[in-house]
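Return atomic coordinates for the entry below.
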Amino acid sequence: MDDDTVSASRTLSGPPRWLDAQRIRAYASFVLLVNIGFFSLRVWYGWVKPLPNVSPPGWDFAVFWSASWLALHGPAVNAFDTALIEPIVLPLQNMLPTPFVTPWTYPPTFLLVMLPAALLPFGLSCLAYVLAWIAFALQACLRILPQLRARSWWLPVVAFPAVWAAGSAGQNSFLTFGLIGFGLACVDRRPWLAGILFGLLAIKPQLGLVIPVALLCGRHWRAFVSSALTVGALCALAGLLLGFATFARFVEALPAFNHFVIQYSDRWPRGISTVFGAARHFGVAIPSAYVLHAIVAALAASAVVWLWSMRASFELRASALVLATLLVPTYLMPYDLLLLGLPILWLVRDGGRNGWIRGDGVALVSAWISPIVIYTPGDWAAAAYAPVIVLALLLVVVRRYLAQRTVRAGEWAVIVEGAGHSSSH
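Next up, the predicted model:
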């Protein structure tokens, strides 16, 4: 082996000594208590002893349920009318009218998914949908890391702050988590099914921007075709059941919401979890913030192109794709950081197989705890720091690929050299 190969093989070592099972349990137990404490405050001041503008659990699901109610009781396009939806949403959220409107800005494809929601009372509907989404996401976790079936592995999963952030809000993050997780798990062996799962991300299109790039670079033609057909079929079904006018209203609603986000981007409560949001939080002018975001997004997409074209290990390819998915859109919220769970699981699996590099543990723990920003005061805008964590984890993925490639190249050279010696004798 040459010096570079020896150095890389030494770099890939055992798990971090400071991150043993006992410490993991201790850290996870503490964070779990914090999660339970803040969730209890939501229940107490949102339901038991309501305080104005303290929303009980399910505040985002209130928007979904209200859109369903409007779609069931009139033309589905009414869901996009802020003047109609806010009188239904705000009482459910225990909110007084504020400049921060609560519009329905999702595509008709997601309205189709939520259409039956208002057939049940709000609380029961929220519980049924969120539990179903959580069960789907947990199955994806088990598919990625089967060791999670052991009781000792469940504590850090349950304590992951993004689980509580998405669950408390009643967000669809568990659904998108499961679609991406299962889709990537199927992409090599069941490409048509993977394409269907990716295509269903049309319910939240900004999370599917990088997936076609990865599929094309990885030469997963069947998954690419399947995803395109699924998007087309889902849009056609939504148009037939809800009316194709809903697509026109959705397109009209996007610029208004984008303008609203830009208007408040420098003082958004708890911050926007993107590079654009971080730049605006620190006072960067809007055009410069967009340029900075575009640079980082291009770098993230380039990492996906490189790793998928070079056929890196599945764990590293999948991790890079999810991390780029969090870096490319300009608007994400802390509950979207639930997707960080996917690269964390894949990197744990990859580390168990190929060894660890110093600093990997710090990056993984930082990513795991980062969604706790949902509990910080709104004035801190702490969610704006999340892109730093996401980018650091992407650098971990790239560094691991380079180290593994160097080791494997050295091992191949030794095999070739050994074969040469054998043939000469």
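
from here on, contacts and neighbour counts on C-alpha atoms
Noted.

How about the secondary structure of the closest residue to residue 45 other than its chain neighbours?
Of all residues not flanking residue 45 in the chain, residue 51 sits nearest, at 5.5 Å (Cα to Cα, 6 or more residues apart in numbering). Using DSSP: H, G, I helix; E, B strand; the rest coil, the structure places residue 51 in coil.

ok, residue 51 - how many residues close by?
Using other Cα atoms under 10 Å, residue 51 has 15 neighbouring residues.

next one: the one 4 residues further on
A count of nearby residues for residue 55, using other Cα under 10 Å, gives 23.

so residue 126 makes contact with residue 169?
No. Residue 126 lies out of contact with residue 169 (Cα atoms under 8 Å); the separation is 9.9 Å.

quick one: which of those two has more around it?
Taking other Cα under 10 Å, residue 126 and residue 169 do not tie; residue 126 has more neighbours (25 against 20).

Find the helix or strand that the more buried one is a member of.
In the assignment (DSSP states H and E), residue 126 maps to helix 122-144.

what comes up buried for that helix?
Residues of helix 122-144 classed as buried: 122, 125-126, 129-130, 133-134, 136-138, 140-141, 144 (neighbour count, 16 or more other Cα atoms under 10 Å).

Check which helices and strands it sits against.
helix 61-72, helix 173-186, helix 341-354 (3 or more Cα pairs under 8 Å, 6 or more residues apart in numbering; DSSP states H and E).

who's in contact with that helix?
Helix 122-144 has contacts (Cα atoms under 8 Å, 6 or more residues apart in numbering) with 58, 61-62, 65, 117-119, 148-149, 167, 170-172, 174-175, 177-178, 181-182, 185, 342, 345-346.

Check stretch 154-173 too.
Stretch 154-173 has contacts (Cα under 8 Å, 6+ apart) with 24-25, 28-29, 31-32, 35, 39, 57-61, 126, 130, 133, 148, 174, 334-339, 368-372, 374.

Now show me the structure for the sequence below, then we'll compare the two:
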Amino acid sequence: MKITKAIESWITRERVRIFCILIVPMLLVLELVKTWSDPAHFGRFPYGHDFIAFWSAAQLAAEGRVEALYDPSVYFALQRERILSGGILPWFYPPTFLSAIYPLGRMGFAAAWAAFSVVGIGGLALAARPFLKGRDRLGWALLLGAPVIGVTLVQGQNGAIVAALFLGAFAARSAGRTWLAATLIAGLAIKPHVALLIPVALVAAGDWRLILRTALMTLAFAALPWALFGIESWKLALDHLDSTQLIFADQAPLVTMVTAYSGGVLMGLPFQVSAGLQTLSAAIAVLIVWRLWRARTIAPDLQLAGLMMAALLVPPYGFRYDMVVTLAATLLIVGRAERHGWLPGEKLAMAALWFLPLILPNIAHVTGLPAGFALLLLGLWSVWRRAVLHGRTPPPAGQRSPAA
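Just a heads-up that it's a prediction; the model follows:
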């Protein structure tokens, strides 16, 4: 306890602000130096190692060759032309995501990466605005200066876009803009496994209007790739659904994953045991989200924080760049702590959730343990503890809670 207090006393607003200013630019500069220090790569665009897969897919879609996404001789060859580090990435995404990135196929790689990044970071800032309103600049610094944002930019991943859709949807719900909320939730069809707990939360809250409108918008979004690329796009995606198992066959990606199943595989556990751990993880997440959203006296910001903290505990497939969703949940807890006081050990827990995604692969390499999964459990426990101890906000007489 003394060690925890000593560490927390070191975590001051001034030091945190310095970290927020330095980390993302430092990661971008380090990636530039690392790339250009190799004479063979000097002068080449250094970012977007994962984005290469998105851009190559968008190119093929723009050319009307969606079937080539599943032809390694074509799709992998496009990636090899630009790859600087990492490996070739198979196409794992649903046609809804292909519809979203389709315009990028008409752009050069650097411009497409920049546009993709601006949409993600800008969308996240816009979605977070209602939650950060009235707070000082530190809240914005914690959001935009987080290490996971730097990771997302360097890799060219979609974590910020997913978090923006998540936050934006529930900000719209709180404002009574149900159709907008439904549209944004349906937009999560670009990465549906991250949104699996949203129906659980909405059913628990009895928000049937939003459920119905979300179902309608999801059907509309599912029809979009059909209109753009034909029904064959869905047939191909479903036929190749089993290809996602390839990600678990390679040890290298496992150290950057944050799920119970990947953690079990990383530790060398048998398939059945790893699958059992994932089932248990999902069951815990469902139970806690159900109880948080079923209660009528839990503060809405804590309900949302619990939902986002639990999002990556359900699917067996999830990486550290997906933890932008967890980052958003962390900021909701920090905001409540700033208003109502910190619980013992809470500041250290939030600091770990904010910073450690940067070095999760290093921790996994050294220890062989699933540090990312441990962080998710820490975050969900933090939400649950605060909800039980300090999260109750009784509604005015005669009114239901805003979470209802």
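
what range in the first structure does stretch 222-233 of the second structure sit on?
Using TM-score structural alignment, stretch 222-233 of the second structure corresponds to residues 235-246 of the first structure.

buried sites along the lengthiest helix in the first structure?
Counting by DSSP state H, the longest helix found in the first structure is helix 386-424. Residues 386-398, 400-401, 403-407, 410 are the ones in helix 386-424 of the first structure that count as buried (16+ other Cα under 10 Å).

can you state the direction angle for it and helix 341-354?
If you take axes from the mean of the first three to the mean of the last three Cα atoms, to 10 degrees, helix 386-424 of the first structure sits at 30 degrees to helix 341-354.

mind checking what residue 122 of the first structure lines up with in the second structure?
Aligned counterpart of residue 122 of the first structure in the second structure: residue 109 (TM-score structural alignment).

Equivalent analysis for residue 218 of the first structure, please.
Checking TM-score structural alignment: residue 218 of the first structure goes with residue 205.

Wait, its match touches residue 293, no?
Yes. Between residue 205 of the second structure and residue 293 there is a contact under Cα under 8 Å: 5.4 Å.

Compare those two (neighbour count), which wins?
Using other Cα under 10 Å, the more surrounded residue of residue 205 of the second structure and residue 293 is residue 293, with 26 against 20.

Find the nearest non-adjacent residue to the counterpart of the more buried one in the first structure, please.
Alignment note (TM-score structural alignment): residue 293 of the second structure maps to residue 308 of the first structure. Distance criterion Cα to Cα, 6+ apart; nearest residue to residue 308 of the first structure, sequence neighbours excluded, is residue 218 at 4.9 Å.

What lies in contact with stretch 283-296 of the second structure?
For stretch 283-296 of the second structure, contacts defined as Cα under 8 Å, 6+ apart pick out 197, 200-202, 204-205, 298, 303, 306-307, 310-311, 313-314, 384, 387, 394, 400-401, 403-404.

what comes up buried for that stretch?
284-286, 288-296.

ok, these vs residue 246 of the second structure, which is closest?
The nearest member of these to residue 246 of the second structure, counting by Cα to Cα, is residue 285 at 25.7 Å.

now the closest one, what's its secondary structure?
Following three-state DSSP, residue 285 of the second structure is assigned to helix.

Check the spacing between it and residue 292 of the second structure real quick.
Distance from residue 285 of the second structure to residue 292 of the second structure, counting by Cα to Cα, to the nearest Å: 11 Å.

before we move on, what about residue 30 of the second structure?
In terms of Cα to Cα, residue 30 of the second structure sits 41 Å off from residue 292 of the second structure.

How about residue 317 of the second structure?
To residue 292 of the second structure, residue 317 of the second structure is 24 Å away according to Cα to Cα.

circling back to that earlier point, next one: the longest helix of the first structure to chain centre, how far?
Relative to the centre of its chain, helix 386-424 of the first structure is centred 28 Å away, using Cα atoms, centre = their mean, to the nearest Å.

same deal with stretch 309-322 of the first structure?
Worked out by Cα atoms, centre = their mean, stretch 309-322 of the first structure lies 16 Å from the chain centre.

Can you tell me what residue 294 of the first structure aligns to in the second structure?
Residue 294 of the first structure maps onto residue 279 in the second structure, with residues paired by TM-score structural alignment.

Please name the residues that touch the residue lying closest to that match once chain neighbours are set aside.
Nearest residue to residue 279 of the second structure, sequence neighbours excluded (Cα to Cα, 6+ apart): residue 314, at 7.7 Å. Residue 314 of the second structure sits next to 193, 196-197, 259, 278-279, 281-283, 285-286 when contact means Cα under 8 Å, 6+ apart.

Kindly indicate which of those lies nearest residue 267 of the second structure.
Nearest to residue 267 of the second structure among the contacts of residue 314 of the second structure, with distances taken as Cα to Cα, is residue 259, at 12.4 Å.

Please pull up the equivalent of the closest one in the first structure.
Alignment note (TM-score structural alignment): residue 259 of the second structure maps to residue 274 of the first structure.

Contacts only, for that match.
293, 326-327, 329-332, 384, 386-387.

how far away is it from residue 414 of the first structure?
To residue 414 of the first structure, residue 274 of the first structure is 45 Å away according to Cα to Cα.

Next: residue 38 of the first structure.
For residue 38 of the first structure, the distance to residue 414 of the first structure - Cα to Cα - is 56 Å.

do the same with residue 422 of the first structure
Distance, residue 422 of the first structure to residue 414 of the first structure, using Cα to Cα: 12 Å.

picking up where we left off before, for the contacts of residue 274 of the first structure, which one is nearest residue 264 of the first structure?
Proximity of these to residue 264 of the first structure (Cα to Cα) peaks at residue 331, which lies at 12.2 Å.

Check the burial of the closest one by counting its neighbours.
A count of neighbours around residue 331 of the first structure, defined by other Cα under 10 Å, yields 19.

Not counting sequence-adjacent ones, nearest residue to the counterpart of it in the second structure?
Taking TM-score structural alignment for the superposition, residue 331 of the first structure sits opposite residue 317 in the second structure. Distances taken as Cα to Cα, 6+ apart place residue 259 nearest to residue 317 of the second structure, at 6.5 Å, with adjacent residues excluded.

Report the separation between the one you found and residue 319 of the second structure.
For residue 259 of the second structure, the distance to residue 319 of the second structure (Cα to Cα) stands at 8 Å.

Which neighbours do the two have in common?
Shared contacts of residue 259 of the second structure and residue 319, defined by Cα under 8 Å, 6+ apart, are absent.

got the contact list for the most centrally placed residue in the second structure?
For the second structure, the residue nearest the mean C-alpha position is residue 322 (2.9 Å; Cα atoms, centre = their mean). Residues in contact with residue 322 of the second structure (Cα under 8 Å, 6+ apart) are 158-160, 162, 312.
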